[in-house]
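Q: build me a model from this:
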Amino acid sequence: MINILDYGASGDGLTLNTGSFCKAIAAAKASGEAVLVPAGCFLTGTIDLQGVSLHLEKGAVIKGSPNREDYPIMPFHHNELGDLQALIVCLEGEDVVIDGDGVIDLNGSSFFDFSRPIIPESRVEMTQSQLEECTVEREWRPTQSIFFYKVKKLTMRDVTVLDAPCWTITVAECVNVKLTGMNIDTNLRLPNDDGIHISSCDDVIISGCNISSGDDCIAISGITNWAKPCENLVISVSRRRPAYVKCRKIQGYT
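A: Modelled structure (predicted):
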């Protein structure tokens, strides 16, 4: 595997490592290997996987930058959320794997102002505890978090994903997808932080995932391509923590 430390990365939680990830991915793409993220906290902007796999060792943390300029616009336009800006992006590819015992901290809370709650209209005065459950304002946020598009044979397993600023994991128009053993925990006051959003995909297995979300835990739609339905999905739900599956009606398809 290609170790990001060999390309100048620093796991001090302060150094921006976007360039090191880019160099490691280029080397891994040339060699056909995966990129290894060792123990440490690696602050970064957008990671463009370009079809390369990631392995996160125990103790490894990929942490999203809190700065807007570290999220360039990617060549994809989302029908609902506009220009694609995300922490981890893979536009096309085959046999892509993200796995390991590490953490992807999307750092979504850094884009929101918790002193500015969005208070809904109410006929009675809200209590302090109710106010503290309201969603909060933002100036800007990444429009996606982890985004896959037209990947064939995609696997995510065992990784913990935290604090999404928007949809946590989006899988769009992909084939042969397995999401297993994931732990997804989002801030319940951030809007639109779906755990897993499957759009226009075929042959999908979601199994053994623990998801805590302020929005849909699992959503199934055709929002990235209204003409293409999702087909052949298997979702294994834990009795201990059942997932909520939201299906959006697709034009011409129920």
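Q: could you use CA atoms for every contact and neighbour count after this?
A: OK.
Q: list the residues that contact Lys152.
A: Taking C-alpha atoms under 8 Å, 6 or more residues apart in numbering, we find Lys152 in contact with Glu92, Gly93, Glu94, Asp95, Val96, Cys174, Val175, Asn176, Val177.
Q: please check these and keep the buried ones.
A: Glu92, Gly93, Glu94, Val96, Cys174, Val175, Asn176, Val177 (16 or more other C-alpha atoms under 10 Å).
Q: take those and lay them out in TSV including distance to Ser207 and secondary structure.
A: Shown next, in TSV, are the buried ones among the contacts of Lys152 (distance: C-alpha to C-alpha, whole Å; DSSP: H, G, I helix; E, B strand; the rest coil):
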residue	distance to Ser207	secondary structure
Glu92	23	strand
Gly93	23	strand
Glu94	21	strand
Val96	18	strand
Cys174	17	coil
Val175	16	strand
Asn176	14	strand
Val177	11	strand
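Q: one more, so I can put them side by side:
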Amino acid sequence: MVVKELSITLILFLSLCLSCYGTFSNLDEVNEYESCQQRYNITDTDMETEISDQMVRHFKPRLVVNVDDYGAKGLGTDDTKAFRKAWNAVCKSPISAVLIVPERKYLVKPIVFSGPCLSSITVQIKGTIEAPSDTSDWDGKNIGHWILFNGIKNLVVEGGGTIDGKGRNWWENSCKVNKSLPCTDAPTAMTFYSCVDLRVENLRMKNSQKIHLSFEDCSKVQVSYLTIIAPNTSPNTDGIHITRTGNMGLSDCTIKTGDDCISIVSGSRNIRIGNIACGPGHGISIGSLGANNSEGHVANVMVNNVKLTDTSNGVRIKTWQGGHGLVKNILFKNIAMHNVQNPIIIDQNYCDSIHPCPVQKSAVQVRNVMYKNIKGKSASDVAVRLECSSSVPCRKIVLEDIHLVSDGDVTQGLCENVIWDEVGEVFPACAS
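A: All right, here's what the predicted structure looks like:
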């Protein structure tokens, strides 16, 4: 790219203050840079006007903070305070900042990275962040979170490193594993709450205590190139959980867990999911919605180009009886199933309870849902199961170019209380 002609003043600024343009390791250097700008009456806008985009990216100032500089050891001792101090430094920076976690293992106890911050922040996780194995480290703290990013704009979390939840002690004490134990909560490994203009990419997450990655009340989110792994016996270890979040793109991820690979729940809208390998796990789910007679809404979701292998469900919508609200404008397309127990399923009688759920008339409405080009192997004889409410039936459900087969003598489609259309070849066909 050709660099535009620079003014004499700007050339002078660059020649005298070039050391200010680049990376900074502390706020004193940032202040020196700003003083240099004021002396020559040069603003960042002037720089961006006079210099090509490529030059701006090269010279644009930023603060670089390494957690080691704030006391992190990476030796198995508690590095939580060092991480907190390093975050405070980047959050207070008036210029864009980078927080680096080097290629070592860091033990970090429950921590909150809070905004608002003064500028954009990139967190580069190159090493491994490990949770404490002792569940008592959450005593007196919010048991629902391990790593929480709260109220931040213009945040990037990346780096190729690993987030290790050390979840085995939590799993062994889950009521889903040991029926004699009371049901208690467990931490989500990494939560983004009320974040705007967020990008999360190129990370490995494993063995979360509960959900691996959760987005709550966020907007303008891009997630890509994640690998999420936990044993298929680990309880409630959803890969990615999305709630009350909008305008989100999720792509190019591999997810192997003990629960939903991706779960989308109430308040979420405008979600685009593509190029996902899922399994083992419970598949990709919208819901559950409507629990405890609550209201649930999910709209405008597209799931495209997904491979599901050895999962208990494929693409699923699940709602409780007694709820109310609406699921609408959902598209599942170009999906390959390999040994999937319930490849296509709508369940408006969902009941995740040790006690039978009472029959109720109200339900979350499901309408405008399309299943297109879904093919492969069903692990059960019922490859298409649409079980909708008798009082609030599913409407405008379209099955197009479906070919799912099982090893049984007959592969079936069971559809109750649903108004559907079939386009192209559809096997198995819906039967009431």
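Q: re the thing from before, list just the nearest of the buried ones among the contacts of Lys152 of structure 1 to Ile62 of structure 1.
A: Relative to Ile62 of structure 1, the closest of the buried ones among the contacts of Lys152 of structure 1 is Val96; by C-alpha to C-alpha it sits at 17.6 Å.
Q: contacting residues for the counterpart of the closest one in structure 2?
A: Matched to structure 2 by TM-score structural alignment, Val96 of structure 1 sits across from Leu155. Neighbouring residues of Leu155 of structure 2 by C-alpha under 8 Å, 6+ apart: Ser120, Ile121, Thr122, Val123, Cys195, Val196, Asp197, Leu198, Arg199.
Q: ok, now how distant is Phe111 of structure 1 from Pro120 of structure 1?
A: With distances taken as C-alpha to C-alpha, to the nearest Å, Phe111 of structure 1 is found 21 Å from Pro120 of structure 1.
Q: can you check Ile47 of structure 1 too?
A: On the measure of C-alpha to C-alpha, Ile47 of structure 1 and Pro120 of structure 1 end up 36 Å apart.
Q: more neighbours, the two?
A: Between Ile47 of structure 1 and Pro120, counting by other C-alpha atoms under 10 Å, Ile47 is the more crowded of the two (22 against 9).
Q: structure 2: which residue goes with the more buried one?
A: Checking TM-score structural alignment: Ile47 of structure 1 goes with Ile111.
Q: excluding chain neighbours, what is closest to its match?
A: Among residues not flanking Ile111 of structure 2 along the chain, Ile147 sits closest, at 5.3 Å (C-alpha to C-alpha, 6 or more residues apart in numbering).
Q: any idea which element the one you found lies in?
A: Per DSSP states H and E, Ile147 of structure 2 falls inside strand 145-150.
Q: check which helices and strands that strand sits against.
A: Strand 145-150 of structure 2 sits against strand 111-114, strand 188-193, with contacts defined as 3 or more C-alpha pairs under 8 Å, 6 or more residues apart in numbering; DSSP states H and E.
Q: mean per-residue distance, that strand to structure 1?
A: Its aligned residues in structure 1 lie a mean 1.3 Å from strand 145-150 of structure 2 after superposition (mean C-alpha distance after the TM-score superposition for structure 1).
Q: what lies in contact with that strand?
A: Contacts for strand 145-150 of structure 2 (C-alpha under 8 Å, 6+ apart): 109-115, 131, 186-195.
Q: in contact with the match of Ile47 of structure 1, which residues?
A: Each residue near Ile111 of structure 2 by C-alpha under 8 Å, 6+ apart is listed here: Thr80, Arg84, Trp146, Ile147, Leu148.
Q: also Val52 of structure 1?
A: For Val52 of structure 1, the contacting residues are Ile25, Ala28, Lys29, Gly32, Glu33, Ala34, Val35, Gly93, Val96, Val97, by C-alpha under 8 Å, 6+ apart.
Q: can you pick the most crowded of the residues you listed?
A: Neighbour max across the contacts of Val52 of structure 1 (other C-alpha under 10 Å) = Ile25, 29 neighbours.
Q: next one: it from Glu92 of structure 1, what distance?
A: Distance from Ile25 of structure 1 to Glu92 of structure 1, counting by C-alpha to C-alpha: 15 Å.
Q: ok, Thr186 of structure 1 next?
A: Distance, Thr186 of structure 1 to Glu92 of structure 1, using C-alpha to C-alpha: 27 Å.
Q: and for Gly195 of structure 1?
A: Distance from Gly195 of structure 1 to Glu92 of structure 1, by C-alpha to C-alpha: 22 Å.
Q: okay, angle between the strand holding Ile147 of structure 2 and strand 188-193 too, please.
A: 20 degrees (axes from the mean of the first three to the mean of the last three C-alpha atoms, to 10 degrees).
Q: so how far is strand 145-150 of structure 2 off the chain centroid?
A: A distance of 13 Å separates the centroid of the chain from that of strand 145-150 of structure 2, by C-alpha atoms, centre = their mean, to the nearest Å.
Q: helices and strands around the helix or strand hosting Asn300 of structure 2, which ones?
A: Here Asn300 of structure 2, judged by DSSP H and E, is contained in strand 295-309. Counting contacts by 3+ C-alpha pairs under 8 Å, 6+ apart, strand 295-309 of structure 2 packs against strand 268-278, strand 284-289, strand 324-340.
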